[in-house]
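for reference, the sequence and a predicted model appear below.
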Amino acid sequence: MLFHARHTLTALILSLLLAACSNDSPSQEATPAIVVDHGVIRVPPASPLRTRLKVQSVALHGLPHALSAPALVEADPAHTINVLAPLTGRIVELDVRLGDRVKRGQLLAVMASSDYAQAVTDQQKATDALALAKATLDRAEGVKQAGGAAQKDLDAARSAFIQARAEHDRTQARLDSITSETTHPGSAGHMTVVAPTDGSITALSAAQGAFVNDASAALMTITDLRHVWVTANVAENESAEITPGLSADIVLPSLPGRHVQGTVQSISDVLDADSRRVKARIAVSNADAALKVNMFATATFQVPQTKALLVPQSALLMNNDNVTVFVEVSPWAFRRRTVVLGADEGDQARILEGLQPGARVVVAGGVLIND
């Protein structure tokens, strides 16, 4: 047993000596991950950090900011037509009601007008007088050529023809001004009024049996509501940021979940004295007529700002009390640079000082070479 114990102790001592000898033997020196040379951090070719560092260039970006304003749906004047009665008269038939949708050429009303009847009569008389004057002139010219009429008779016939033609042209022009795209001649002094365009009757001031004594007053208004305006009331101090052509996103409380896109068509030159707001009119397509005139809305404009230099948040490192980034000065060589930050833009940081556009910075793995 003693021999066995001595043998075991000897084996243990030999193993310790071998381990000591192994630890004392020189080994191959490992490649450093980084090399610092006068403030420049270099990553050697064999460094494992080369697979973990990500470098990218920084650039200027134009960042829009949202500006919201209360708004109201309005009819587009470019798609609104007032239907006028060309003459005074009585409405004997009214075929539409307020809110009805009509098609181009659809019958709206029938009017009985003594003025229209007089215009038709005058034109018929003028046509007959012109035909008589023409026949008289032809006869006088024939007699003159045969030597059987005086010159004064021919001159009188020619003058009568010229006057008859002028009266005919006047009465025809008068009749043409009455009969237009919206009014067609009828029988017995009646005129028919038809729709000049597709749309909805958004205003109606006529009634069957009523007498129209003001030809300049609209019988009704037809509005094509497939095209509407959303008029935003922009605060005075923000109005300079809204310009024609700017896109707008519109939401309406009465249509939850629906966003409507539009483009600013015009900005009013007049400031409302009471609200201190400026009207910005946004053209909106309304093919399904879901937007109703006078609906409340909120318009949000994406207003462009001055371009800013942005870097990912992952590029920022703390060094004492300063925020720094690692800037590439040559391939796989970096120098620390202090930057001044502006407002955050999501996962990007706005750089106010310390970097120039085109600089290449470490955006991932920078913490691995941070002191």
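Yep, that arrived. Note that the structure is predicted; figures quoted are calculated from it, not measured. Numbers count the residues shown, from 1 in each chain.

from here on, contacts and neighbour counts on C-alpha atoms
Will do.

what is the burial count for the closest residue to I267 other than its chain neighbours?
With Cα to Cα, 6 or more residues apart in numbering as the criterion, I267 has its nearest non-adjacent residue at 4.6 Å, and that residue is A280. Close neighbours of A280, defined as other Cα atoms under 10 Å, add up to 25.

use this one as the comparison:
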Amino acid sequence: MSRRYFNPIAIAALAAVIAAAFSVGGCHSDSAGSAAAVPEATPAVRLVRQQGLEMLQFNAADVPGLVMVQVRNAELPGLLEASGQITYDDRSVSTIVSRVQGRIEQTRVSLWDNVQRGEKILALYSPDFMTAEAEYLQARESSHPGAAPGVGASSDFAGALLLAAKRKLQFLGMSDADIQAIKAPDPTVWMRAPISGTVVDNKAQRGTAVNPGDVLFSLGTLGDVWITADIYEDDLARVRVGQQLSAVTTAFPDEVFKGVIARISPNIDPATHTLQIRCEVKNPGGMLKPQMLAKVTIVTRPGNALVIPQDALVFDIDNYYAFVEVSPGMFEHRKVSIASWSRVGSARVVSGLKDGDRVVSGETLQVNALWHEAHGESS
């Protein structure tokens, strides 16, 4: 039987490895655990309902970096700026409307053509014209001093018939000059431009059938235009009808157009807390075109606006929110409407907050996460 010899060096090495493993797994486990980094604990939060509102309750000191800021009043400059869009002055827009059932025989103008008042625009065929013209000619003949006895015997009655026949032709769209020139009934009548201006809408095509009430042409003028602009609700007291203003456009950045506030809307948009003003602006050379964007500057008295840091706001779904401290450790998740502010890092508050409110700043996103986490735990 052979003998096995053990190497004392190898035995010593093996003993050292076993001892090290035992030391790590057992004796030194506590010291290793105490040296490892411990993750910060999530602040204790809960939802509390007070006066019909949900409040987030937590200790602000448990959120490192969280600070409270106060909503403050800032002075507005003596200039009020608003963005708007150029439109036609609707007092200078006119339409040609078909007042009979018929067919378009001929057109003489196209979209964007300039026309003069009284110029022939389109020829419209309708038996209604012929009938009305025949009635007019008969009434005119009956009212003539040399008419035979009968209908013409009563001049007052004949005159009333003639006036009624003439008004019917006017109602159908004929001008006084065209009515006076009628010699015989004709089913085709030329419709004329009611004003001098530009054809801004053309729905008339040759051969097209039309019905009473169909709009055939729209004419507009660009001597004066309107700029419809939006201002915030809290700026309403700073504007008035007749106030002077200036406007600039991106198309003509070096041109300043002068005007006045002509109308102030009686309605306020509840979603944006804005209302519209209509500015009547001079347009030399027709440079300003409908649908152009413009910036309006109104010289007015200084005002005030509520201002908060932008990092006090969080955008959630489709609105801005702030966490308002209603009492120590109690925070309301409140919807806020804002507008741009000239100072970088700040926002102008349109609604939702008042002067002196204290709101969370610095760690608003983390507090918003706690809000959703609390909702998830309570649901």
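Thanks, I have it. Keep in mind that this is a model prediction, so the values were computed, not measured.

re earlier: so the residue mapped onto the residue nearest to I267 of structure 1 from structure 2 versus S83 of structure 2, what's the distance?
With TM-score structural alignment as the criterion, A280 of structure 1 lines up with I277 in structure 2. Distance from I277 of structure 2 to S83 of structure 2, counting by Cα to Cα, to the nearest Å: 11 Å.

the residue nearest to I267 of structure 1 reaches E236, doesn't it?
No - the pair A280 of structure 1 / E236 is not scored as a contact, 11.5 Å apart, by Cα atoms under 8 Å.

quick one on the thing from earlier: which SSE is the match of A280 of structure 1 in?
Using DSSP states H and E, I277 of structure 2 maps to strand 274-282.

residues making contact with that strand?
For strand 274-282 of structure 2, contacts defined as Cα atoms under 8 Å, 6 or more residues apart in numbering pick out 89, 223-233, 257-269.

only the buried subset of those, as a PyMOL command please.
Burial among the contacts of strand 274-282 of structure 2 is assessed by 16 or more other Cα atoms under 10 Å; the matching PyMOL selection reads:
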select buried, resi 89+223+224+225+226+227+228+229+230+231+232+233+257+258+259+260+261+262+263+264
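
keep only those of the contacts of strand 274-282 of structure 2 that are in strands.
The members of these that map onto strands under DSSP state E are 224-232, 257-264.

ok, now which ones touch the residue positioned nearest the centre of structure 2?
What sits nearest the mean C-alpha location of structure 2, by Cα atoms, centre = their mean, is D230, with 8.2 Å. Listed by Cα under 8 Å, 6+ apart, the contact partners of D230 of structure 2 are A82, S83, G84, T274, L275, Q276, I277.

and what of V120 of structure 1?
L175.

alignment lookup: it to structure 2.
By TM-score structural alignment, V120 of structure 1 lines up with E133.

any idea which element its match lies in?
Using DSSP H and E, E133 of structure 2 sits in helix 127-142.

please pull up the helix or strand immediately following that helix.
The element immediately downstream of helix 127-142 of structure 2 (helix or strand, assigned by DSSP H and E) is helix 155-171.

which outside residues touch that next one?
Helix 155-171 of structure 2 is contacted from outside by 99, 129, 132-133, 135-136, 139-140, 142-143, 151-152, 176, 179, using Cα under 8 Å, 6+ apart.

among those residues, which pair sits farthest apart?
R99 and G152 (30.7 Å; Cα to Cα).

ok, those two, which is more surrounded?
Per other Cα under 10 Å, whichever of R99 of structure 2 and G152 has more neighbours is G152, with 20 against 16.

from Q85 of structure 2, how far off is the more buried one?
When G152 of structure 2 is compared with Q85 of structure 2 (using Cα to Cα), they lie 60 Å apart.

cool, and E332 of structure 2?
To Q85 of structure 2, E332 of structure 2 is 38 Å away according to Cα to Cα.

check V239 of structure 2 too.
18 Å.

do I182 of structure 2 as well
Using Cα to Cα, I182 of structure 2 is found at 46 Å from Q85 of structure 2.

more neighbours: those two, which one.
Using other Cα under 10 Å, the more surrounded residue of I182 of structure 2 and Q85 is Q85, with 19 against 13.

the more buried one maps to what in structure 1?
Aligned partner of Q85 of structure 2 by TM-score structural alignment: L72.

which residues touch its match?
Residues counted as contacts of L72 of structure 1 (Cα under 8 Å, 6+ apart) are V230, T231, A232, V293, N294, M295, F296, A297.

farthest-separated two in the residues you listed?
Across the contacts of L72 of structure 1 (Cα to Cα), the longest gap, 13.7 Å, separates A232 and V293.

before we move on, back to that, tell me the one of the contacts of D230 of structure 2 nearest E373 of structure 2?
Closest to E373 of structure 2, out of all of the contacts of D230 of structure 2 and judged by Cα to Cα, is T274, at 34.7 Å.

just checking, V239 of structure 2 touches T300?
Yes - assessed by Cα under 8 Å, V239 of structure 2 is found in contact with T300 at 7.2 Å.

can you tell me the closest non-neighbouring residue to the equivalent of Q302 of structure 1 over in structure 2?
Aligned by TM-score structural alignment, Q302 of structure 1 pairs with V299 of structure 2. Counting by Cα to Cα, 6+ apart, L79 is the residue found nearest to V299 of structure 2 once chain neighbours are left out, at 4.8 Å.

quick one, what contacts the one you found?
By Cα under 8 Å, 6+ apart, L79 of structure 2 lies in contact with T297, I298, V299, T300, R301, P302.

among these, which recur in structure 1?
Among these, the contacts conserved in structure 1 (both residues aligned by TM-score structural alignment, their matches' Cα atoms under 8 Å) are T297, I298, V299, T300.

now do the SS call for the second one.
Going back to what we said before, that points to I298 of structure 2. strand (DSSP: H, G, I helix; E, B strand; the rest coil).

that one contacts P77, doesn't it?
No - I298 of structure 2 is beyond contact range of P77, at 10.9 Å (criterion: Cα under 8 Å).

and N213 of structure 1, what pairs with it in structure 2?
With TM-score structural alignment as the criterion, N213 of structure 1 matches N211.

check the gap between that match and A12 of structure 2 for me.
Distance, N211 of structure 2 to A12 of structure 2, by Cα to Cα: 113 Å.

same deal with D156 of structure 2?
In terms of Cα to Cα, D156 of structure 2 sits 143 Å off from A12 of structure 2.
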